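Turn this into a structure:
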Amino acid sequence: QRLFLRCENSNIHFLIDTGSDVSILPNSLLQRRNRTNHPLMAANGNTITTYGKRTTAVHLPNLPTYEWTFTVADVKTAILGADFLNHHGLLVDLKNNRLIDTTDTAIATPRGTTGNTTAPKEPYCSVVTIDSRSKQLLDTNKP
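Have a look, this model is predicted:
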């Protein structure tokens, strides 16, 4: 099950993804042409092209507006990753389809929805960044 919330400022639907190290905006929204030398690596091992950073305000239903610097990348879906969630003290509650602000006891739920708010049925890979230390640790723990 996955949780999506819509930013009330931009109307962007964000996947709330604790498995993603970084928060990402799709390049299709910004149409940037200059690639960076800092690609991301998807959970399936594919490299994802990045196009720099973009700072923007995110206003989720029933929560304050948060300012955040996103990585711009070739992904289909905007992602609020672990960096954003941790920094703002937000907890994901998939059972009740909501995001909980631990600093203010506010709760964000998708507006105008009832029941399950899962995404389309196609497989989805979280995006993670792999530094050399992480790669070394992963290589040591290969079966």
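
Please count neighbours and contacts with C-alpha atoms only from this point.
Fine.

Can you report how many residues lie near residue 68?
Under the neighbour criterion other CA atoms under 10 Å, residue 68 is assigned a count of 18.

So what touches the helix or strand where it lies?
For residue 68, the element it lies in under DSSP states H and E is strand 65-73. In this structure, residues lying in contact with strand 65-73 by CA atoms under 8 Å, 6 or more residues apart in numbering are 22-27, 48-59, 84, 88.

Return the distance of the helix or strand where residue 28 lies from the chain's centre.
When secondary structure is defined using DSSP H and E, the element that contains residue 28 is helix 27-30. Taking CA atoms, centre = their mean, to the nearest Å, one finds the center of helix 27-30 at 15 Å from the center of the full chain.

With stretch 127-139 instead?
Computed by CA atoms, centre = their mean, the separation of stretch 127-139 from the middle of its chain amounts to 19 Å.

before we move on, back to that, quick one: buried residues of the helix holding residue 28?
Along helix 27-30, the positions that meet the burial threshold by neighbour count (16 or more other CA atoms under 10 Å) are residue 27.

run this one through as well so I can compare:
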Amino acid sequence: MERTTYDLCAANGTTIHTYGWLPLSLNLGLRREFTWRFVVADVPHPIIGVDFLSHFGLLVDCRNNRILDGVTTLSAPASAANALIPSVKTISSNTPIDSLLTEFPDLTRPAGVQREIRHNTVHHIRTVPGPPVTSRPRRLAPDRLAIAKAEFDAMLRDGTARRSESSWSSALHILPKKDNG
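Okay, here's the model as predicted:
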């Protein structure tokens, strides 16, 4: 194929040359065909772009190395490229933002990603012998219940919290912040 004038830009700012388009139908093991007009590019490995994923309602589950179909709710195994540190990069490396990201990589590290522990403190919750301490569930107002569910879901997604099978429990108290948060 001959080189086209349509070029792609890599995350590090380099130009990726292209050689036309190729319509293909992919079978990803999700019980439906995905027909797409792919760009033939000068890259060592094929790349499925976010435009393809969003068009077909596909989600990438990096933790479980699979691809999820938002339409059929099926999943298929997938593999991810190895990255030393998950991070966000700018397109051009000559910007003041890029120098800030290089100097402070934690600024763009997603919440819940394991960070280096800089202490030797280990936390334990000591319990008393005997039956677990519990308190009766209390009803929450619908708006507060929605807020609590959203916060718990975010903590589960981020890896900050995990579901418990413990029989210990205590009541949940939700109060508004000074800024009405």
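
quick one: TM-score?
Once the chains are laid over each other, their TM-score by TM-score structural alignment, normalised by the length of the first structure reads 0.55; 91 aligned residues with a CA RMSD of 2.7 Å.

In the second structure, what range does the strand holding residue 68 of the first structure match?
Alignment note (TM-score structural alignment): strand 65-73 of the first structure is matched to residues 33-41 of the second structure.

average offset between that stretch and the first structure?
Average distance between stretch 33-41 of the second structure and its aligned residues in the first structure, after superposition and using mean CA distance after the TM-score superposition for the first structure, equals 0.6 Å.

Pull up the aligned stretch in the first structure for the lengthiest helix in the second structure.
Criterion DSSP state H: the longest helix present in the second structure is helix 142-158. Aligned using TM-score structural alignment, helix 142-158 of the second structure spans no residues in the first structure.

And that helix, what's buried?
Residues of helix 142-158 of the second structure classed as buried: 148, 152 (neighbour count, 16+ other CA under 10 Å).

sorry, back to before: may I see the buried residues of the match of strand 65-73 of the first structure?
Using 16+ other CA under 10 Å as the burial criterion, the residues of stretch 33-41 of the second structure that qualify are 38, 39, 40, 41.

Could you do stretch 90-110 of the first structure as well?
For stretch 90-110 of the first structure, the neighbour count (16+ other CA under 10 Å) marks 90, 91, 92, 97, 98, 99, 100, 101, 107, 108, 109, 110 as buried.

Mind putting the residues you listed into CSV with secondary structure and distance to residue 36 of the first structure?
Written out in CSV, the entries for the buried residues of stretch 90-110 of the first structure read as follows (DSSP: H, G, I helix; E, B strand; the rest coil; distance: CA to CA, whole Å):
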residue, secondary structure, distance to residue 36 of the first structure
90, strand, 30
91, strand, 31
92, strand, 31
97, coil, 35
98, strand, 34
99, strand, 32
100, strand, 34
101, strand, 33
107, strand, 36
108, strand, 34
109, coil, 35
110, coil, 34
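
quick one: which of these is nearest to residue 6 of the first structure?
residue 110 (7.0 Å; CA to CA).

OK, contacts around that closest one?
4, 5, 6, 61, 97, 98, 117.

Tell me, how many residues neighbour the first one?
What it means is residue 4 of the first structure. A count of neighbours around residue 4 of the first structure, defined by other CA under 10 Å, yields 23.

cool, and residue 60 of the first structure?
Here the neighbour count serves as a burial measure; for residue 60 of the first structure (other CA under 10 Å) it reads 23.

That one and residue 106 touch, don't they?
No. At 10.7 Å, residue 60 of the first structure does not count as touching residue 106 under the criterion of CA atoms under 8 Å.

how near is residue 50 of the second structure to residue 7 of the second structure?
Using CA to CA, to the nearest Å, residue 50 of the second structure is found at 17 Å from residue 7 of the second structure.

neighbour count winner among these two?
When residue 50 of the second structure and residue 7 are compared for neighbours, residue 7 comes out ahead with 15 against 12, by other CA under 10 Å.

so what corresponds to the more buried one in the first structure?
Aligning on TM-score structural alignment places residue 7 of the second structure opposite residue 39 in the first structure.

Now do the contacts for the residue nearest to that match when sequence neighbours are not counted.
By the measure of CA to CA, 6 or more residues apart in numbering, the closest residue to residue 39 of the first structure outside its immediate chain neighbours is residue 49, 5.0 Å from it. Under the criterion of CA under 8 Å, 6+ apart, the neighbours of residue 49 of the first structure are 35, 36, 38, 39, 40, 73, 74.
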